[in-house]
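Novice: Provided below are the primary sequence and the corresponding predicted coordinates.
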Amino acid sequence: MDNSETSLSEQQQIRLEKLRQLRELDINPYPYSYDVTHFSTNILGNPSLVTEVPDDNTPRVAIAGRVMTRRIMGKASFFTLQDSKGIIQVYIRRDDIGVETYNTLFKKLVDIGDFVGIKGFVFKTRTGEITVHTEEFTFLGKTVRPLPTPKEVENEKGEMMTFSAFSDKELRYRQRYVDLVVNPEVKETFIKRTKIVQAMRNFMNRCGYLEVETPILQPVYGGAAARPFVTHHNALDMQLYLRIANELYLKRLIVGGFDGVYEFSKDFRNEGLSRFHNPEFTQVELYVAYKDYHWMMGFMEEMIEHVALEIHGSTKITVGETEIDFKRPWPRIPMYEAILNETGYDLYGKTEEEIRTIAKKLHIGIEEGMGKGKLIDEIFGEYVEPKLIQPTFITDYPVEMSPLAKIHRSKEGLVERFEAICNGKEIANAFSELNDPIDQRRRFEDQVRLKNEGDEEAMALDEDFLRAIEYGMPPTAGIGIGIDRLAMIMTNSESIRDVLFFPLMRPE
């Protein structure tokens, strides 16, 4: 066992002994509740609470949170208390709370990280810091594992260097509960993420669209090109899949007569981990009857512009060293044109073998089983997508890449599909939805052929979905927007793990 493990064990033993002493003193180390009247920010932002000479009419506050630092000065002490909103200084004096409470409970048995409740009045110290003067002290929760604390180390020049207490990225992802305490600014990322979802939900609700729920466990997976997670239902003795997308069930609801439906969903794809990929992720899918992909482009850019204004008060957001502007309208570039501009190769009308040859010339890694659509996707992903920093619509995809999209009304071999690209990554995918059941069956059969040839991400044939659209589906526009990637941009986060409370990690 190394020194750090020994030290940690010793500290835990000391805290466990203090826990025992609390119980011996008949102090409940884990009481059931505490009546909080104010948060730290309420007090710091309300000068009317500050008093110079307290009396019976002086307003009192009751706050609760963790003890984060202590400065003991004999018969009186200062400490900082961290609640869910921020940090505030607290003054505590032996003469106010009693000798036993001050000397035994506060000075000897309270550790950094413990939860306490404070009732008292608000004043300003001589240095002008707003502080709560303790009149009642209540113990609310004992920590038996110490929080990480910053370390000071002397460098070669004799200068004191302060190192963050909890800066290791992997440790922060694994122990987000500690990260949120030690690095409270991390909370802002997740608060913004919640506000992004709220802004989108409010926008779609105002448009009159209905939020719905569809199955997570599905007998046939579909709606995207991805490998699914597989599970088994014991009672029915049947294989089920965790959904990779909501699309086919939401379109069933359009068949059923809803004009517009949307769902914020957890979806699951059995793929690798990266800065931009987590096997469990969040997206919102929206389907609107009697609309097409042109309308959906306008809808999306209006909604995301609205989200940026709600979150930042501006359409301009700084991501790394780049300023991204979500102000409408966004550029619209056909896919083949975008590839031609970056590679010099016009792929439109080329056969699969011709495109394979071009891919080799472009040094694209080609795997067995890659069809025409996959080859084009690889070229686009290598040469075009990373260069699209400002929000851009890439439109009019090859039919081979889009088995659920409607054939283009004027361009042979293409479909009415767009992807929204921002900061070098796709954040949304949308179609004029295919509602011809004969064409849809043929496309599904093409996907089955690709799967048999080795494409593990090809879609399965869903007979129930085909039956649904055989009953008739109106012209429909559909879109899926990746919440995690959008949150990365809106919060200036480097990795998808920075916007997930608990990302998937390798076993420790």
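Specialist: Now that the structure is in, tell me what you want to look at.

Novice: from now on I want contacts and neighbour counts done on CA atoms only, so please keep to that.
Specialist: OK.

Novice: just the helices in the stretch 1-150 of the chain please.
Specialist: 3-24, 40-44, 94-97, 99 (DSSP state H, counting those that start in this stretch).

Novice: and the helix or strand immediately after the third one in the chain, how far out from the chain middle?
Specialist: Later in the chain than helix 94-97, the nearest helix or strand by DSSP states H and E is helix 99. Using CA atoms, centre = their mean, to the nearest Å, the mean C-alpha position of helix 99 is found 48 Å from that of the whole chain.

Novice: which strands and helices lie in contact with helix 99?
Specialist: Packed against helix 99, as judged by 3 or more CA pairs under 8 Å, 6 or more residues apart in numbering; DSSP states H and E, are no other helices or strands.

Novice: ok, second structure coming up, stack it against the first:
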Amino acid sequence: MNQNPDGGNGNGTPDDGDTTDPRVARREKLRQIEALGIDPYGSRFDDRTLIGDCRKRISEVKFQTKDGQLLELPDVESEDVDYRQWKSDNGPGEEIGPTVRVAGRIMLARPTGKLIFLNIKDWTGSIQIFIGKKQVGEDDFALAKLFDLGDLIAAEGRLGRTNTGELTVFAEKLTFQTKMLEPPPEKHAGLTNVDLKQRMRYADLAFNDGTMETFLDRTRIVKSIRATLDADGFCEVEGPTLHTVAGGAAARPFETHHNALDMGLTLRIALELHLKRLMVGGMERVYELGRVYRNEGLSPRHNPEFTMLEVYQAYGDYVSMMDLTERVICNAIEVIGGGYQREYAGKTIDFTPPFKRATYAELFKEATGIDETDDKAVIEYAQKLGLDTEHKHLDVVRNEIFEEKVEDTLEGPIFVIDYPASICPLTKRKRDNPEIAERFELFISGMELANAYTELNDPDLQQKLFETQLEGQDDEESMAKMDHDFIRALRHAMPPAGGLGIGIDRLVMILTGQKSIRDVILFPVLRPTENG
């Protein structure tokens, strides 16, 4: 594929005099198609059969013997069968099959004199098209000789098998749908440059094996999540994306300004606080699947714009949310197939429920050898790691150690439960130990995938926590952002509840075995190029 979209004369079109530019030949064929009186950009094509559905109709293809007997075809795709020999063994006869109308992109072309074999692909699969001059006529055969790789075409004809057993549409009528003016990627190399794949997602989807299936799996996963929640009686809502207070998470927001109201606004960094307002109003099971925005860096695990699921269940707690998280993930796995044993980052992850559960304190001691309640030992250990401990709350130091020594070792899936309360300002404390918050994070392959709480519904404590930023905690790491309207809402009585957040992009990334979050986001944020 042309690596410089602005090649040629600078406006994206080739110089007509440049005979080395394959785009020149493609435009010449476009003019020849127009000269045949055919619109090179196609038109409506009714009664189309998706290629995947064509493949399901193979049982309708029969071999009719000379005496009229209909024979089932052998399964040439799973059995070692010489189809040509099989037909010969059954004597004179002919293959019969349904007439289908298919459309797709030309992925392979093999012209042989008065015959042309094409492979076309739509978003459900690929199939061979047999084009014979005798079968389609002079005009359509002349059109077929103007086809290029990447062109969109349609064909009508009988579904059957060639003598080699290849499932094929034996074309009787051709329709041109759209000329591709850019050359496709090299047949065997494909579009391999990672940056170009993400920057030119249309080409990645069209020409790279597996990309379409990954994104269709993403759709299946999202639909499964909604089905799981809907079956549990949850109500899906849409909250505002423009907020006056960037609350519900610790992150730097994108800021904007509303001209008519002359007021500052931010794009939401979380869905939480508005969903909790709805629980106050009586929506007892509520969720949102939506975009959130954080003005932070790019990495294989981070994109500034990403998709979050947040769920809130009145009269539940963080244990309720653990059970729900397992159901959501296991149901998604069942929808996309492949089983609970899944490969990711070179390792096998076992999603068989129930997932392992371990406390923050247990994992801390296991990784460091020290008791996380031993303040002196914690400080000494942090200093050995080179962590700054001056003017920092001890729980901030503990959590930095946890992130440094524990998180990357968590292959999972594992629920890490019972975090230090001071770093969880939206979370209910344990009744028998107010220093511990009823919170979990789900880790898989060293990556946080979900975060959940028994939600704090005490308005006075919530106000106090909003007003408190831990010593040594950066603004971007703190949730200490006052939201007076949210406090007022809590004073109207929010029921005790469990709340859950799942990063959808990370979930899809893990379940589909992709290396980077940008491989499961259709149009990720990318660094600018020289051409903008």
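Specialist: Great, that's in hand. Quick caveat: nothing in here was measured; it's all calculated off a predicted structure.

Novice: residues contacting the longest strand along structure 2, please?
Specialist: Longest strand in structure 2, counting residues (DSSP state E): strand 99-112. Identification of contacts with strand 99-112 of structure 2 by CA atoms under 8 Å, 6 or more residues apart in numbering yields 47-51, 54, 116-122, 148-159, 169, 207.

Novice: go with 6 Å
Specialist: 48-49, 116-122, 149-158 (CA atoms under 6 Å, 6 or more residues apart in numbering).

Novice: give me the neighbour count for E412 of structure 1.
Specialist: Per other CA atoms under 10 Å, the neighbour tally for E412 of structure 1 reads 12.

Novice: before we move on, the earlier item: from the contacts of strand 99-112 of structure 2, which land in strands?
Specialist: 116-122, 152-158.

Novice: out of those, who's nearest A227 of structure 2?
Specialist: Among those, D122 lies closest to A227 of structure 2 (CA to CA), at 27.1 Å.

Novice: quick check: closest non-adjacent residue to the closest one.
Specialist: G104 (4.7 Å; CA to CA, 6 or more residues apart in numbering).

Novice: likewise for E400 of structure 1?
Specialist: Per CA to CA, 6+ apart, closest to E400 of structure 1 is G373, 4.7 Å.

Novice: helix, strand, or coil at that neighbour?
Specialist: When classified by DSSP: H, G, I helix; E, B strand; the rest coil, G373 of structure 1 comes out as helix.

Novice: wait, doesn't it sit right on P403?
Specialist: No: using CA atoms under 6 Å as the test, G373 of structure 1 is too far from P403 to be in contact (10.2 Å).

Novice: how about S274 of structure 1, what's its match in structure 2?
Specialist: The equivalent of S274 of structure 1 in structure 2 is S299 (alignment by TM-score structural alignment).

Novice: quick one, what contacts that match?
Specialist: S299 of structure 2 touches nothing, counting by CA under 6 Å, 6+ apart.

Novice: how far away is it from V520 of structure 2?
Specialist: 13 Å (CA to CA, to the nearest Å).

Novice: go on, F170 of structure 2?
Specialist: 37 Å.

Novice: follow-up on the earlier one: a markdown table for the helices of the stretch 1-150 of structure 1, including distance to N429 of structure 1 and mean neighbour count?
Specialist: Formatted as a markdown table, those follow (distance: least, CA to CA, whole Å; neighbours: other CA atoms under 10 Å):
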| stretch | distance to N429 of structure 1 | mean neighbour count |
| --- | --- | --- |
| helix 3-24 | 49 | 14 |
| helix 40-44 | 41 | 17 |
| helix 94-97 | 62 | 15 |
| helix 99 | 67 | 14 |
